[in-house]
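Chemist: Mind looking at a prediction? Sequence and model below.
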Amino acid sequence: MTRRHVLTGAGSGIGLALAHRLAGRGDELVLLARSEARAAELARTFPQAQLLVADLADPGTLNGVGRLVDGPVDSVVHVAGVVDLAPVERLRLAEWEEQLTVNLTAPAVLTREMLPHVRAGRGTVVFVNSSAGLVAHADWSAYAASKSGLRSLADALRAEEAEHGVRVSTVYPSRTATPMQEKVHGQEGRDYDASRWLSPEAVADTILHVVDLPAGATIPDVTLRPVAPRPGS
């Protein structure tokens, strides 16, 4: 039986790696795109996918997207996120609000929209979080707050949906070699070396493991780190 997955962040990094893995094995994809232009780009890469246009930075655009999906869904995987580093004394309101909106509010709204489909498929909701959701460091207050909130969202959803057979998992990757990580290095004033970090494919394969667990089993939380310690990480 063909499986169906709803993904955010499929345009790059972990989301792109995961979308390729799922499409490569013949699963159906429902991909979120922030604009018609972005949807056209994703359609060229994943021509069989269903594209839903909604901007995570404007969660109101997610209202009603659940009605655009027909039938059961095996997973909803929240990958998309934004980050802007700044100490609290220089943190701009717009940066704070954007990170909370994209990283926390939008996943909550999208999950609500897709829950009837996930319940019908007795599927899994996966929140791709961050090590920053477990420990907050200097200059990471807004991002860490959004990811800590995402952890709480997952915990509450897990308790609420167990009776419906819905599994909820949070994946906490440490630094991963993605365009977002390259941006972070620029903000930190550090040279970027992708070989030092987790690969997007390693994180994608972990998500697949979580999604593919046998019925009756679940992994609520999983943390990923590179095998070797990374100096200065």
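Modeler: Happy to help now that I have it.
Chemist: CA only for contacts and neighbour counts going forward, please
Modeler: Fine.
Chemist: List the buried residues for the host helix or strand of Glu95?
Modeler: Assigned by DSSP states H and E, Glu95 belongs to helix 93-100. In terms of neighbour count (16 or more other CA atoms under 10 Å), helix 93-100 has its buried residues at 95-96, 98-100.
Chemist: Equivalent analysis for stretch 172-184, please.
Modeler: For stretch 172-184, the neighbour count (16+ other CA under 10 Å) marks 172-178, 180-182, 184 as buried.
Chemist: now swap in stretch 109-119 and tell me
Modeler: So for stretch 109-119, counting by 16+ other CA under 10 Å, buried means 109-111, 113-119.
Chemist: just to revisit the earlier point, state the pair within the buried residues of stretch 172-184 that is farthest apart.
Modeler: Taking CA to CA, the two most distant members of those are Tyr172 and Glu182; they sit 18.4 Å apart.
Chemist: other SSEs contacting the helix holding Glu95?
Modeler: Packed against helix 93-100 by the contact rule (3 or more CA pairs under 8 Å, 6 or more residues apart in numbering; DSSP states H and E) you find helix 141-161.
Chemist: roughly how far is the helix it packs on from the heart of the chain?
Modeler: Computed by CA atoms, centre = their mean, to the nearest Å, the chain-centroid distance of helix 141-161 equals 12 Å.
Chemist: rewinding a little: is it possible to get a markdown table of the buried residues of helix 93-100 that adds distance to Leu51?
Modeler: Shown next, in a markdown table, are these (distance: CA to CA, whole Å):
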| residue | distance to Leu51 |
| --- | --- |
| Glu95 | 28 |
| Trp96 | 29 |
| Glu98 | 23 |
| Gln99 | 24 |
| Leu100 | 24 |
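Chemist: Show the contacting residues for the spatially most central residue of the chain.
Modeler: The centroid of the chain falls nearest to Val79 when counting by CA atoms, centre = their mean (1.6 Å). Going by CA atoms under 8 Å, 6 or more residues apart in numbering, Val79 touches 7-10, 14-15, 127-129.
Chemist: Would you quantify the distance from it to Arg158?
Modeler: According to CA to CA, to the nearest Å, Val79 and Arg158 sit 18 Å apart.
Chemist: What of Leu22?
Modeler: Counting by CA to CA, the gap from Leu22 to Arg158 is 24 Å.
Chemist: now swap in Leu104 and tell me
Modeler: Taken as CA to CA, the span from Leu104 to Arg158 is 16 Å.
Chemist: second one coming, line it up with the first:
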Amino acid sequence: MSDPRPVALVTGASGGMGREIARELSRTHRIVAVGRDAARLEAVAADTGAETWRLDVSDAEGLAEHVAGLDRLDVLVHAAAIARTLGVAAARAADWAEHFAVNVTAPAELTRLALPLLRAAQGTVVFIGSGASTRPVPGSAVYAATKHALRAVADVLRIDEEPHRLRVATVAPGQTDTAMLRAMVPAEQYAPERYIRPESVAAAVRFVVDAPADAHITDLAVRPRQEIARI
């Protein structure tokens, strides 16, 4: 007998935040986990029973081929992202192009491909934004710009898809204890206890997904308990 549970697709599932989101949603959903690291995806599958897609989210043809094989999609969570410490003085055109391809174009394209299924389910799309879109830190021009743009994608999608009763949310975590953050902060300054746990971001996504049918949670900021002004 086929699994009757709703389906949630999570990108960036081989990373810390995406993995925890997949794990949290697997309590109630069938999971499709998308990521680039085969070993980590296998671990996610072992924990959640997820179907795994090993591909880069900027591979539009690969995404289209995989989405075509789905027969249902209720929740789409865009957790995949890249971030490097780059200010305007240091960033080259290739840096801007790479960050926008992964952080903005890829989620927009995947959403476009999945819209027929999401509309049919009156589903939920969750964009994992960033506190950097409202509280940027030094050297974050490229990353912050992409998260500003991603917020715009979410806001316009919400307006455009209102007739289809699609729910669209931006969950914007502040500094979270992930490999991405560790790569951006000098080791001697890194204090995991000061940062948000990936599990807490997953709980915020769960809150959005479980909103009652009459409610639409559109924007959710998740900040460290003790505010960190600068990394």
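Modeler: Alright, I've got the coordinates. Note that this is a predicted model, so its numbers are computed, not measured.
Chemist: Can you pull the TM-score for these?
Modeler: With the length set by TM-score structural alignment, normalised by the length of the second structure, the two chains reach a TM-score of 0.90; 226 aligned residues with a CA RMSD of 1.9 Å.
Chemist: from the contacts of Val79 of the first structure, which is closest to Gly165 of the first structure?
Modeler: Phe127 (17.2 Å).
Chemist: Can you report how many residues lie near the closest one?
Modeler: 25 (other CA atoms under 10 Å).
Chemist: and the helix or strand that contains it, what does it pack onto?
Modeler: With secondary structure defined by DSSP H and E, Phe127 of the first structure is part of strand 124-128. In terms of contacts (3+ CA pairs under 8 Å, 6+ apart), strand 124-128 of the first structure is packed against strand 75-78, helix 106-121, strand 167-173, helix 200-211.
Chemist: let's see it at 10 Å
Modeler: In this structure, strand 124-128 of the first structure packs against strand 4-7, strand 75-78, helix 106-121, helix 141-161, strand 167-173, helix 200-211, strand 221-224, with contacts taken as 3 or more CA pairs under 10 Å, 6 or more residues apart in numbering; DSSP states H and E.
Chemist: between the fifth one and helix 200-211, how big is the angle?
Modeler: Relative orientation of strand 167-173 of the first structure and helix 200-211, computed by axes from the mean of the first three to the mean of the last three CA atoms, to 10 degrees: 160 degrees.
Chemist: can you list the residues that contact whatever helix or strand comes next after strand 167-173 of the first structure?
Modeler: Sequence-wise, the next helix or strand downstream of strand 167-173 of the first structure (DSSP H and E) is helix 179-188. Applying CA atoms under 10 Å, 6 or more residues apart in numbering, the contact partners of helix 179-188 of the first structure are 12-14, 81-86, 139, 175-176, 178, 189-194, 197.
Chemist: Swap in 7 Å and give it another go.
Modeler: With CA atoms under 7 Å, 6 or more residues apart in numbering as the test, helix 179-188 of the first structure has contacts from 13, 85, 175, 191-192.
Chemist: swap in stretch 67-78 of the first structure?
Modeler: Residues contacting stretch 67-78 of the first structure (CA under 7 Å, 6+ apart): 3-8, 107, 117-118, 120-128, 211.
Chemist: and of the helices and strands packed on strand 124-128 of the first structure, who's closest to Leu52 of the first structure?
Modeler: Within these, the stretch nearest Leu52 of the first structure is strand 4-7; the backing value is 9.7 Å (CA to CA).
Chemist: That closest one maps to which residues in the second structure?
Modeler: Under TM-score structural alignment, strand 4-7 of the first structure corresponds to residues 7-10 of the second structure.
Chemist: Stretch 214-221 of the first structure now?
Modeler: Against the second structure, stretch 214-221 of the first structure falls on residues 212-219 (TM-score structural alignment).
Chemist: Only the buried residues of the matching stretch, if you could.
Modeler: Neighbour count says stretch 212-219 of the second structure has 216-217, 219 buried, by 16+ other CA under 10 Å.
Chemist: Please tell me how far the residue located most distally from the centre of the first structure sits from Asp139 of the first structure.
Modeler: Within the first structure, Glu89 marks the point farthest from the mean C-alpha position, 28.6 Å out by CA atoms, centre = their mean. Going from Glu89 of the first structure to Asp139 of the first structure by CA to CA gives 10 Å.
Chemist: And Ala101 of the second structure, what's its match in the first structure?
Modeler: By TM-score structural alignment, Ala101 of the second structure lines up with Thr101.
Chemist: Show the contacting residues for that match.
Modeler: By CA under 7 Å, 6+ apart, Thr101 of the first structure lies in contact with Ala57.
Chemist: hmm, back to that, export the buried residues of stretch 109-119 of the first structure to JSON lines and tack on distance to Leu153 of the first structure?
Modeler: Listed next are these as JSON lines, based on distance: CA to CA, whole Å:
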{"residue": "Val109", "distance to Leu153 of the first structure": "11"}
{"residue": "Leu110", "distance to Leu153 of the first structure": "12"}
{"residue": "Thr111", "distance to Leu153 of the first structure": "10"}
{"residue": "Glu113", "distance to Leu153 of the first structure": "15"}
{"residue": "Met114", "distance to Leu153 of the first structure": "15"}
{"residue": "Leu115", "distance to Leu153 of the first structure": "14"}
{"residue": "Pro116", "distance to Leu153 of the first structure": "17"}
{"residue": "His117", "distance to Leu153 of the first structure": "19"}
{"residue": "Val118", "distance to Leu153 of the first structure": "16"}
{"residue": "Arg119", "distance to Leu153 of the first structure": "17"}
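Chemist: Could you work out the most separated pair of these?
Modeler: Within those, Val109 and Arg119 form the most distant pair, 15.9 Å apart (CA to CA).
Chemist: sorry, back to before: take the buried residues of stretch 212-219 of the second structure and lay them out in JSON lines including distance to Ser200 of the second structure.
Modeler: Converted to JSON lines, these look like this (distance: CA to CA, whole Å):
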{"residue": "His216", "distance to Ser200 of the second structure": "20"}
{"residue": "Ile217", "distance to Ser200 of the second structure": "17"}
{"residue": "Asp219", "distance to Ser200 of the second structure": "16"}
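Chemist: What degree of burial does Arg223 of the second structure show, as a neighbour count?
Modeler: Considering only other CA under 10 Å, Arg223 of the second structure is surrounded by 18 other residues.
Chemist: what's Val65 of the first structure in contact with, if anything?
Modeler: By CA under 7 Å, 6+ apart, the neighbours of Val65 of the first structure are Glu113.
Chemist: Perfect, that will be all.
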